[in-house]
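Enquirer: sequence and predicted structure, then a few things I'm wondering about:
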Amino acid sequence: MSIDARLAELGIALPELAAPAGSYVPAVVSGNHVFTAGQLPFVGGKLPATGKVGEGDSLVSPADAKGYARESALNGLAAIKSVIGSLDRVTRVVKVVGFVASDPAFTGQPGVINGASDLLFEVFGDAGMHARSAVGVAALPLDSPVEVEFIVEFA
């Protein structure tokens, strides 16, 4: 099954390629790998939420942040597709790095970044299994709650 067919089966439409928020490109090819820039959870060109992740009324909930990590991964797939033409060329998701803007008491970063990892498993199956880091940080660009980057291998 093609990746486009798999995405359709999952009810997923890839977003338009997000414009860079600085002096960089969304993805770079080196050899047979694509390295994405950090992807924010833009939806229609806007962040759906801003702020720190944690428990409390003024914070982004971990459940919402997990969804934003998934959206960030979709933006990453759009970046990859933009440089290699088709996601069918991806042979392996090698590494995922996820950043979570965290309230000082929050330690659930792995659960948040599961939003990105789970999507990659759903889309690519065994080829979506990857090494990963999930890191809590004080702040992210544009006050985003999450940012995700990854490395994929392609043929």
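Expert: Structure's in. What do you need? Numbering: from 1, shown residues only.

Enquirer: C-alpha from now on. contacts and neighbour counts both.
Expert: Noted.

Enquirer: Ser102 against Ala134, yeah?
Expert: No: the pair Ser102 / Ala134 is not scored as a contact, 11.4 Å apart, by Cα atoms under 8 Å.

Enquirer: quick one, which of these two is more surrounded?
Expert: Applying other Cα atoms under 10 Å to Ser102 and Ala134 shows that Ser102 carries more neighbours, namely 25 against 18.

Enquirer: in the protein, which spans are helices?
Expert: Ranges of helices within the chain are 3-9, 62-84, 109-124, based on DSSP state H.

Enquirer: tell me which of these lies nearest to Pro15.
Expert: Closest to Pro15 of the helices of the chain is helix 62-84 (Cα to Cα; 6.3 Å).

Enquirer: structure two is appended below for comparative analysis:
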Amino acid sequence: MSVSDQLARLDLTLPTVAAPVAAYVPAVRTGNQVWTSGQLPFVDGELPATGKVGAEVTAETAERLARTAALNALAAVDALVGVDRITRVLKIVGFVSSAEGFTGQPGVINGASNLMGEIFGEAGAHARSAVGVAELPLGSPVEVELIVEIED
């Protein structure tokens, strides 16, 4: 089953790639890998929530936002090379804007990781970093980067 077919089966639609908020591109290819820039959880051009996780934003909401950010990262890959060329998810890097004392970053970034498993099965198993940070662009609670392998 193609990635597009799997997305349809899961009733997921890749969004339009968000315009960069600074001097970068959404994704780059080198060899058989695509690296995405950090993607925020934009929905129709807006952030559904802002603030720090563990204060203004719950961990559960942030986990859903990480899933959305990961879907946006897949959209960046799709726009560059086509999502159906992905053969493996290599790494996810997740950033969580964390209130003082919040230590649940891994659970938040599970939103992105679990999505990759749903879409890619075993090929979605990946290395990962889940990092707590003081602030993210535009007040976003989460940001997600992907590194994927593609067929030549």
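Expert: Happy to help now that I have it. Everything numeric in this text was worked out from a predicted model, so none of it was measured.

Enquirer: tm score of chain vs chain?
Expert: After superposition, the two chains reach a TM-score (TM-score structural alignment, normalised by the length of structure 2) of 0.97; 151 aligned residues with a Cα RMSD of 0.7 Å.

Enquirer: nearest to Val28 of structure 1, of the helices of structure 1?
Expert: Val28 of structure 1 lies closest, by Cα to Cα, to one member of the helices of structure 1: helix 62-84, at 7.2 Å.

Enquirer: according to the alignment, that closest one goes to what range in structure 2?
Expert: In the comparison with structure 2, helix 62-84 of structure 1 aligns to the range 59-81 (TM-score structural alignment).

Enquirer: what are the buried residues along the matching stretch?
Expert: Neighbour counts over stretch 59-81 of structure 2 (16 or more other Cα atoms under 10 Å) mark 59, 62-78, 81 as buried.

Enquirer: so how far does it sit from its counterpart in structure 1?
Expert: When structure 1 is superposed, stretch 59-81 of structure 2 averages 0.3 Å from its matched positions, counting by mean Cα distance after the TM-score superposition for structure 1.

Enquirer: all strands for structure 1, in order.
Expert: 27-30, 33-36, 90-101, 131-137, 146-154 (DSSP state E).

Enquirer: center of structure 2 - which residue?
Expert: Centre of structure 2 computed as the mean C-alpha position; nearest residue by Cα atoms, centre = their mean is Ala70, 2.0 Å away.

Enquirer: pretty sure that one sits against Val144.
Expert: Yes: contact criterion Cα under 8 Å: Ala70 of structure 2 and Val144 qualify, at 6.0 Å.

Enquirer: what is in contact with the two at once?
Expert: Shared contacts of Ala70 of structure 2 and Val144 (Cα atoms under 8 Å, 6 or more residues apart in numbering): Gln39, Ala112.

Enquirer: among the strands of structure 1, which comes closest to Gly45 of structure 1?
Expert: If you check each of the strands of structure 1 against Gly45 of structure 1 by Cα to Cα, strand 146-154 wins as the nearest, at 15.0 Å.

Enquirer: what does that closest one correspond to over in structure 2?
Expert: Counting by TM-score structural alignment, strand 146-154 of structure 1 corresponds to 142-150 in structure 2.
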